[in-house]
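Novice: can you look at this prediction? I've put the sequence above it.
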Amino acid sequence: MAELTCQFVRPDKLLYEGTVESLILASADGEYGVWPGHAPEIIALGDGVVRLHMPHPENEEESMTKIVISGGYAEIDPTGVIILADHARRVDDIDADVVRETRDDVIDQMLSLPEDDNRRAYYEKKIDWCNLLLKQVVEE
């Protein structure tokens, strides 16, 4: 079966580099499937989960890597995909207790600000990110 090369990066780290059979992106418009031979395209990423379907021998179960993302872009061509995510974390690296503690701290910081403080938008985005991470752990 044909494969795609895939590079998945966030600003501070390379999360994955290798081959995939296919992948499902969390685009700004919903889920977006990519297979070998896909037409060249650049798409905006939204909030959600990218699913990388890994190559596997005929008699083995398919393996999949899930990565939670928030924002970014994907550059697609017939032989590969480069994913540049604003925020990303592998689902298997999420520690729910740490994320809950972070979210609670951020909520406390936000609530200490006046209602018209512009920093509230930053804290709201951080809370949304924590909730997105927690949703993936609960669904597993």
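Specialist: Yes, it's here.
Novice: from now on I want contacts and neighbour counts done on CA atoms only, so please keep to that.
Specialist: OK.
Novice: and for P78, the neighbour number?
Specialist: 16 (other CA atoms under 10 Å).
Novice: what is the neighbour count of the closest residue to L132 other than its chain neighbours?
Specialist: Here the nearest residue to L132 in space, its sequence neighbours aside, is G48; by CA to CA, 6 or more residues apart in numbering that works out to 7.3 Å. Burial of G48 is recorded as 23 neighbouring residues (other CA under 10 Å).
Novice: alright, now check it against this:
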Amino acid sequence: MNTLQVNVVSAEESIYSGRARFVALPGESGELGIYPRHTPLITRIKPGTVRIQDENGDEQLIFVAGGILEVQPNVVTVLSDTAIRGKDLDESKALAAQKEAEEALKSAKTEFDVALAQSELAIMAAQLAALRKYRQKR
């Protein structure tokens, strides 16, 4: 069977490392699907869900808050400041962070503050969407 090595790394730890048949993730210009022997690529990724179909056919879901993707013919590396396994996503924490970002947006005084709050809102929305995807798969 044809597989590729997939590594998902956050600033704190290695979140996933293993062989996979397929990887899908949110690229800057849309959803990217990667199979073994993919053309080499380096690109930024948006906040969202990395879906990994492992070599057994099981699907692993990992939330990333954006980052960098490197694809080599037989290796995929995802680097993200924040990466959380689907099973470790916490809805109450995500909702609290979303509410905090909404408050920050309301009280923003500068364009920078607005952009920062909007970015955090987008990340929390993506995290909640990843949590919903994870729950549907279980």
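Specialist: Cool, the structure landed. Just so it is clear, the model here is predicted, and its values are computed rather than measured.
Novice: list the contacts of the aligned partner of the residue nearest to L132 of the first structure in the second structure.
Specialist: Using TM-score structural alignment, the partner of G48 of the first structure in the second structure is G48. Counting by CA atoms under 8 Å, 6 or more residues apart in numbering, G48 of the second structure makes contact with 25-26, 63-66, 123, 126-127, 129-130.
Novice: dump the residue contacts of P78 of the first structure.
Specialist: Counted by CA under 8 Å, 6+ apart, P78 of the first structure has contacts 4, 36-40.
Novice: please disregard the earlier target; I meant S63 of the first structure.
Specialist: By CA under 8 Å, 6+ apart, the neighbours of S63 of the first structure are 53-56.
Novice: quick one: what's aligned to it in the second structure?
Specialist: In the second structure, S63 of the first structure lands on D58 (TM-score structural alignment).
Novice: related to what we said a few turns ago, any idea which element the match of G48 of the first structure lies in?
Specialist: strand 41-54 (DSSP states H and E).
Novice: show me which positions of that strand end up buried.
Specialist: Residues of strand 41-54 of the second structure classed as buried: 44-54 (neighbour count, 16 or more other CA atoms under 10 Å).
Novice: can I get those in JSON lines including distance to S80 of the second structure?
Specialist: Shown next, in JSON lines, are the buried residues of strand 41-54 of the second structure (distance: CA to CA, whole Å):
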{"residue": "R44", "distance to S80 of the second structure": "10"}
{"residue": "I45", "distance to S80 of the second structure": "9"}
{"residue": "K46", "distance to S80 of the second structure": "10"}
{"residue": "P47", "distance to S80 of the second structure": "9"}
{"residue": "G48", "distance to S80 of the second structure": "11"}
{"residue": "T49", "distance to S80 of the second structure": "12"}
{"residue": "V50", "distance to S80 of the second structure": "11"}
{"residue": "R51", "distance to S80 of the second structure": "15"}
{"residue": "I52", "distance to S80 of the second structure": "16"}
{"residue": "Q53", "distance to S80 of the second structure": "19"}
{"residue": "D54", "distance to S80 of the second structure": "20"}
